[in-house]
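> Sequence plus the predicted model coming up.
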Amino acid sequence: MLPLCLAVIPWGILCGSLAVQNGFTALETQAMSLLVFAGSAQLVAIELMAGNTPLLTILFTTFIISSRHFLYGLAVRHKVIDQPLRWRLPVSFVLTDELFAFSHHRKAYRTKTRLTYALSAGFSFYIAWNLWTFIGIVAGSLLPDLTTLGLDFAIAATFIALVIPGIKNLATLATVVTAGIVASVLKSQGFELWLVVAALSAMTVGYIISRVISRINSQIHIKQAPKS
């Protein structure tokens, strides 16, 4: 997790400085990172709140942005379902994009040692995020507008670093390419639900291709099987 903790330095600084420069107090800004702990949702919520956006719009938008965590929870559910609630609750709190990217090992979360390892990794990221937010608060109070420095590219760079190593087959590649194309087209057209549509489209394409490949492999296996 250490490289990822360092990779979100610009992201955290941007979040802290953006909030301060949009009228949030230092306490409110830090409390958001302590309680919400969701970088992309925080950045969007800050801009919406600063623009006096209606509460329902803010709630709906952040709900959509954070809905991917529901999928994360489903993906690791079978690994932690047998663990007591005192383990499952903190795991759910620190199950960020970064920790989820490292949760695919078949033995992840299975034992207390592995649970402790996962929580240590997750909370190290939590501490780092709040530290970078604090630095952003200080920087936002002392320096000019930091949003012009392009720090928001750290968001894209972090997700690219998480996604690329996971492309190990055609179905995953198709999922990533579809998500990128659909998101780019819809975003450029000003479509508000571009993120949701892009995610659903990508998952659909990936699922279809994985099923087709699985069927082809099954047919090849049947043809190659020795006849009795």
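Okay, I see it.
> okay, CA-based contacts and neighbour counts for the rest of this
OK.
> In this protein, what residue spans correspond to strands?
Counting by DSSP state E, the chain has no strands at all.
> Just give me the residue closest to the centre of it.
Centroid-nearest residue in the chain, with C-alpha atoms, centre = their mean: Asp97, separated by 3.4 Å.
> where's that residue relative to Ile46, distance?
Asp97 sits at a distance of 20 Å from Ile46 (criterion: C-alpha to C-alpha, to the nearest Å).
> same question, Val196
From Val196 to Ile46 the distance is 20 Å (C-alpha to C-alpha).
> Look at these two and report which has more neighbours.
Of the pair Val196 and Ile46, Ile46 is the one with more neighbours under other C-alpha atoms under 10 Å, namely 22 against 16.
> Who are the contact partners of that one?
18-19, 22 (C-alpha atoms under 8 Å, 6 or more residues apart in numbering).
> also this one, for the comparison:
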Amino acid sequence: MSSTLLSQHTYTESKARLFWQGTLAMFPLSVAVLPWGLLAGSFALDAGLNPFESQALSAILFAGSAQLVAIGMMKAGAGLVTMLVTILFITSRHFLYSISMRDKISPLPIRWRLLLGFLLTDELFAICGQQNDKQFNSWYVLGAGLSFYLAWNLATLIGIVAGSLIPQLNQLGLEFAVAATFISIVIPNIKSLSVVAAVLTAIVLSVGLTVIQFGGSLIVASIGAMLAGYVTEKLKGEQI
């Protein structure tokens, strides 16, 4: 009996240790996303949402770029169908993330698959997406994903409170946090020629099309970058 209890205690400690290791690995990105969350909270108030609705947007949708776009479209009076289609396209990259991590997550029970699927973000994929089967551990991923979820919602709450107290908070340049967060995610993963081609194509298209005020610059840049990476990979016969 004592041996069984000792084994269970050791297993519990192992789960807790892996959970906190994931939390620690995600900590730099959790800190980096704080200005982004502040912007999302204050921007939601500015768009006419009440504090409860603003916080629920982060708690339920939990997608920074999609939230900001959705709020902007609400403010502009866009229709529901237009908003849903736009958000679907913006978040479609998560479909690619899920395909990449399918072999690791599919053996898990359904409750784990649903939970980790909800917590899957750009940041979580950057931390755990490249792990091999031996490195991957559901408790580690849970620690990373859940800590980021809590940090995002805390930042949103602070943004809601600050937005109600500080006029024009969303005009203080906090939107640069969006670019800074994605830059910190992308740069460590530039390890092959195909990724370089994708990144350069995305930069050129997004900046160039924005300068000429092309309405679909984000969409065109995303598709162009994926095509550039795919073509480069095929021509060079490399693996991303």
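On my side now, so go ahead. The shown structure was predicted, so the numbers you read here are calculated from the model rather than taken from an experiment.
> TM-score for this pair?
Once superposed, the chains reach a TM-score of 0.88 (TM-score structural alignment, normalised by the length of structure 1), with 212 aligned residues with a C-alpha RMSD of 1.5 Å.
> what's the counterpart of Lys75 of structure 2 in structure 1?
Matched by TM-score structural alignment, Lys75 of structure 2 corresponds to Ala50 in structure 1.
> Tell me, how many residues neighbour the closest residue to its match other than its chain neighbours?
Of all residues not flanking Ala50 of structure 1 in the chain, Asn22 sits nearest, at 5.8 Å (C-alpha to C-alpha, 6 or more residues apart in numbering). Asn22 of structure 1 has 14 neighbours, counted by other C-alpha under 10 Å.
> What separation do you get for the equivalent of Phe37 of structure 1 over in structure 2 and Gln55 of structure 2?
Aligned counterpart of Phe37 of structure 1 in structure 2: Phe62 (TM-score structural alignment). According to C-alpha to C-alpha, Phe62 of structure 2 and Gln55 of structure 2 sit 10 Å apart.
> who's more crowded, these two?
Each of Phe62 of structure 2 and Gln55 has its neighbours counted (other C-alpha under 10 Å); Gln55 has more, 23 against 18.
> doesn't Leu154 make contact with that one?
No. Contact criterion C-alpha atoms under 8 Å: Gln55 of structure 2 and Leu154 do not qualify, at 9.2 Å.
> And the closest residue to Tyr72 of structure 1 other than its chain neighbours, how far from Ala183 of structure 1?
Closest residue in space to Tyr72 of structure 1, ignoring its immediate chain neighbours: Phe100 at 6.8 Å, by C-alpha to C-alpha, 6+ apart. The gap separating Phe100 of structure 1 from Ala183 of structure 1 is 22 Å, by C-alpha to C-alpha.
> Neighbour count for those two, which is higher?
Ala183 (22 against 18).
> aligned partner of the more buried one in structure 2?
Match for Ala183 of structure 1 (TM-score structural alignment): Ser206.
> you'd agree its match is up against Ala221?
Yes. With contact defined as C-alpha under 8 Å, Ser206 of structure 2 counts as touching Ala221 (5.2 Å).
> residue in structure 2 matching the residue nearest to Ala50 of structure 1?
Here Asn22 of structure 1 is matched to Ala47 in structure 2, going by TM-score structural alignment.
> just checking, its match touches Lys75?
Yes. Taking contacts as C-alpha under 8 Å, Ala47 of structure 2 lies within contact range of Lys75: 5.1 Å.
> quick one: contacts for the residue nearest to Ala50 of structure 1?
46-47, 50.
> For Ala108 of structure 1, state which of those residues is nearest.
Closest approach to Ala108 of structure 1 among those (C-alpha to C-alpha): Ile46, at 34.5 Å.
> any idea how far Ala101 of structure 1 is from the closest one?
26 Å.
> same question, Gln219 of structure 1
From Gln219 of structure 1 to Ala101 of structure 1 the distance is 33 Å (C-alpha to C-alpha).
> go on, Ser218 of structure 1?
Distance of Ser218 of structure 1 to Ala101 of structure 1, given as C-alpha to C-alpha: 29 Å.
> Equivalent analysis for Gln224 of structure 1, please.
Going from Gln224 of structure 1 to Ala101 of structure 1 by C-alpha to C-alpha gives 36 Å.
> Ser33 of structure 1 too?
21 Å.
> Those two: which is more packed in?
Shown here are Ser33 of structure 1 and Ala101; by other C-alpha under 10 Å, Ser33 has more neighbours (23 against 17).
> neighbours around the nearest residue to that one once chain neighbours are set aside, how many?
Spatially, and ignoring its direct neighbours in sequence, Ser33 of structure 1 is nearest to Asn130 (5.9 Å; C-alpha to C-alpha, 6+ apart). Per other C-alpha under 10 Å, the neighbour tally for Asn130 of structure 1 reads 21.
> do the same with Ile110 of structure 2
11.
> again, but for Phe89 of structure 2
The tally of other residues near Phe89 of structure 2 (other C-alpha under 10 Å) stands at 12.
> Please apply the same query to Gly190 of structure 1.
The number of residues packed near Gly190 of structure 1 is 9, by other C-alpha under 10 Å.
> For the nearest residue to Gln21 of structure 1 once chain neighbours are set aside, list the residues it contacts.
Sequence neighbours aside, Gly140 is the residue nearest to Gln21 of structure 1 in space, at 6.3 Å (criterion: C-alpha to C-alpha, 6+ apart). Counting by C-alpha under 8 Å, 6+ apart, Gly140 of structure 1 touches 16-18, 20-21, 146.
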